[in-house]
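Asks: got a sequence here, can you model it:
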Amino acid sequence: MRLFPRRRPMLNPLPGFWPSERLFYESAASVVVEHEDGWDVRTRHPGHRFVAWEFAVRYETACRLAELHYTQICDGPTNEEYVVRVAEIERLLGEADRLSQLERSMRPALPDNATAIRLLAVSPRPQPIMPEASRLESLAEEHLPDVDHVRSEMARLEAASPPFNPQVHEFLMEVDRQIPGAGIHSAVWVGSDRYDYPFDYDFERVLRPLRYIPTYLSLAWGDPIHVRAVVQNATAHLEGCVKKALDKADAKQPLGALLGTPAAKNLMSADSLAGASEFVRLVGNPSKHDYTNDRHHGSVFIYEDAVLAYFLSRRFGAQALEASGQLDDLVAAAEDATRHDRYFRGAQLPIYSR
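Replies: Model prediction:
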């Protein structure tokens, strides 16, 4: 390898400072997405996935480099620079087409069963070892009605449609509507993938965490690194509900300590209080402090943790507000904010399809 180093084609000299091809290669390696039947590229989709990771990365690299040259042509180059950049675009797109043709030519020679394809398409990086089951499985079975249907339907959707799509989101909203109070179904959609969230001053602590849930649920569907954000916002929503119910909006005590106060014990039923306290122990505190996976190398939480954490926080939060007589006020406040276009300030948030 030292005697015969691999030669990479170099960009023709052009004025100014431009990213190296190595940087484009490293960027491409970070954005190709693994699926059951191969790797997806992003910049210029060839109409198929690549079983060979290296083909996918080199294809994406070539397309990104071609995109760079095209954007520079749009910026009014000199005639000499124009000629060089057109030649580079032609070379790079030709290389991308060659890789695509090689992939399509090799497919008939490969095994046609999914297991073999997965083995061939394995990432060159060590794969994370994920937790075997949700931390909230038992708690959800005790406190969420029809949780077995929710879990089985989510598993079916994940197997049938790897991208997070409207069908997944519609199912989550359908379940959410069965729990009293405001939730992801309270978002006001702008187009098919962006939303505003209703703002109310009195219930800001309750509503603000809910604002982020649809975005992070969609991100976590394709990348477990975002599951923690869902769990943290779900915990924040529950804490907001408990503080509102106890009339302790400015209390500095953490959620677990608040649930142990005499006021909480007098307000909430023993069953609801025990469930909320167990929620804090299982995922609320770990989402803030626990960064160790007992199987090592993988995420601390799995996607099912995100879904169940959200619905459990909604259930216990609604029970706390209902016990204090404020649940109907929350719903009315969210509806009034929507009628009068009062939303949290800032950019509309998206859901992400992968």
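Asks: for the rest of this, base every contact and every neighbour count on C-alpha atoms.
Replies: Will do.
Asks: what about the strands in the stretch 1-150 of the chain?
Replies: With strands called from DSSP state E, counting those that start in this stretch, the stretch 1-150 of the chain shows them at 33-35, 38-40.
Asks: now the second one, please; I'll put the structures next to each other:
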Amino acid sequence: MHPVIRDIIDDFNPTLLNQLDGALELRVTNFKRDLFPSLEKIDLAIPGAGFQYVIWVKHEPKYPFPGWEFDPIARPMRYIPTYLASGMKFTDIARSIAQLSGGHVEECVKAFCETLNPPEHRYQGMPLGTLARQRRLIACLGSDCTAELSGLASVLINKAKHEFGSGSPYPIISFSDALGGYFASRILGFQVLQLGGILDRYVEAIRSAYSQRIAYTMPSGSDPGDDDKAWPLQSDLSELEENIEEY
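Replies: All right, here's what the predicted structure looks like:
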């Protein structure tokens, strides 16, 4: 795992870094059984919302839909457990997990920008690394936070989005970097939302959807993309399956 990613997690809680190192050594043949409990335990120690709110429908993970206000923050989180449970090799989905983790923390920063007085609408089109270098954000979030945001963007997120030729048989994005990057994005994301006074409302929206089993979903054989009129994102999973299954 890249030292920048390790430092972000270690600065927050060294115990979580040790737990993640242990999880990365597990032999995984079934994500739900073998790896998910370890990831959920780590996420429970980080304020905000992560794996602890996954809704299982048999072996398919669903993520709570918190409403349109918080959809940009939650939507990347929807796909990460889905990829992990897909049965694909973890090395093959590492890039996607890194990109989605970056999308989550970037949307957290953009939500924070909307809380400023006056709001910084011009920041909405900027990627994370550029956002972290804006003077007003450095002043508002603090130099330590923006330095970690910039570091994560540099060593993981930008590579996941823009670099494809490694010049060697080794992948550009390792699974350990991708999974570590997920938890780094969770840590930085909750810190940013907390500073913006958004965190409690976001978590409450996730909890409410989780308790009512309202999740992101898509009809089988349909892929309407992000068109909110093409299909309803809200679905009461209690009408589909019981959230119980033996391993």
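Asks: give me the TM-score for this pair.
Replies: The TM-score (TM-score structural alignment, normalised by the length of the second structure) is 0.77; 212 aligned residues with a C-alpha RMSD of 2.4 Å.
Asks: which of the strands of the stretch 1-150 of the first structure sits most buried?
Replies: Most buried of the strands of the stretch 1-150 of the first structure, by mean neighbour count (mean count of other C-alpha atoms under 10 Å): strand 38-40, with a mean of 23.
Asks: and what about the corresponding residue of the second structure for Gly325 of the first structure, helix, strand or coil?
Replies: The alignment partner of Gly325 of the first structure in the second structure, by TM-score structural alignment, is Gly197. Three states are possible here, and by DSSP: H, G, I helix; E, B strand; the rest coil the one that applies to Gly197 of the second structure is coil.
Asks: and Gly197 of the second structure, how far from Val203 of the second structure?
Replies: Look at Gly197 of the second structure and Val203 of the second structure: by C-alpha to C-alpha, to the nearest Å, they are 12 Å apart.
Asks: these two: who's more crowded?
Replies: Applying other C-alpha atoms under 10 Å to Gly197 of the second structure and Val203 shows that Val203 carries more neighbours, namely 19 against 13.
Asks: measure the more buried one to Ala215 of the second structure for me?
Replies: The gap separating Val203 of the second structure from Ala215 of the second structure is 14 Å, by C-alpha to C-alpha.
Asks: same thing with Asp10 of the second structure?
Replies: When C-alpha to C-alpha is applied, the distance between Asp10 of the second structure and Ala215 of the second structure equals 32 Å.
Asks: Pro166 of the first structure: which of the strands of the stretch 1-150 of the first structure is closest?
Replies: Taking C-alpha to C-alpha as the criterion, Pro166 of the first structure comes closest to strand 33-35 out of those, the separation being 19.0 Å.
Asks: tally of neighbours for Asp34 of the second structure?
Replies: Under the neighbour criterion other C-alpha under 10 Å, Asp34 of the second structure is assigned a count of 14.
Asks: the aligned residue in the first structure for it: which element?
Replies: Under the alignment defined by TM-score structural alignment, Asp34 of the second structure corresponds to Gln167 in the first structure. Assigning secondary structure by DSSP states H and E places Gln167 of the first structure in helix 166-176.
Asks: show me what that helix is packed against.
Replies: If contacts are counted by 3 or more C-alpha pairs under 8 Å, 6 or more residues apart in numbering; DSSP states H and E, helix 166-176 of the first structure sits against helix 147-160.
Asks: so where is the longest helix along the first structure in the second structure?
Replies: Selection of the longest helix in the first structure by residue count, based on DSSP state H, yields helix 79-106. Helix 79-106 of the first structure corresponds to no residue of the second structure when matched by TM-score structural alignment.
Asks: which strands and helices lie in contact with that helix?
Replies: Judged by 3+ C-alpha pairs under 8 Å, 6+ apart, helix 79-106 of the first structure is in contact with helix 53-73.
Asks: return the distance of the helix it packs on from the chain's centre.
Replies: The offset between the C-alpha centroid of helix 53-73 of the first structure and the centroid of the whole chain comes to 26 Å, using C-alpha atoms, centre = their mean, to the nearest Å.
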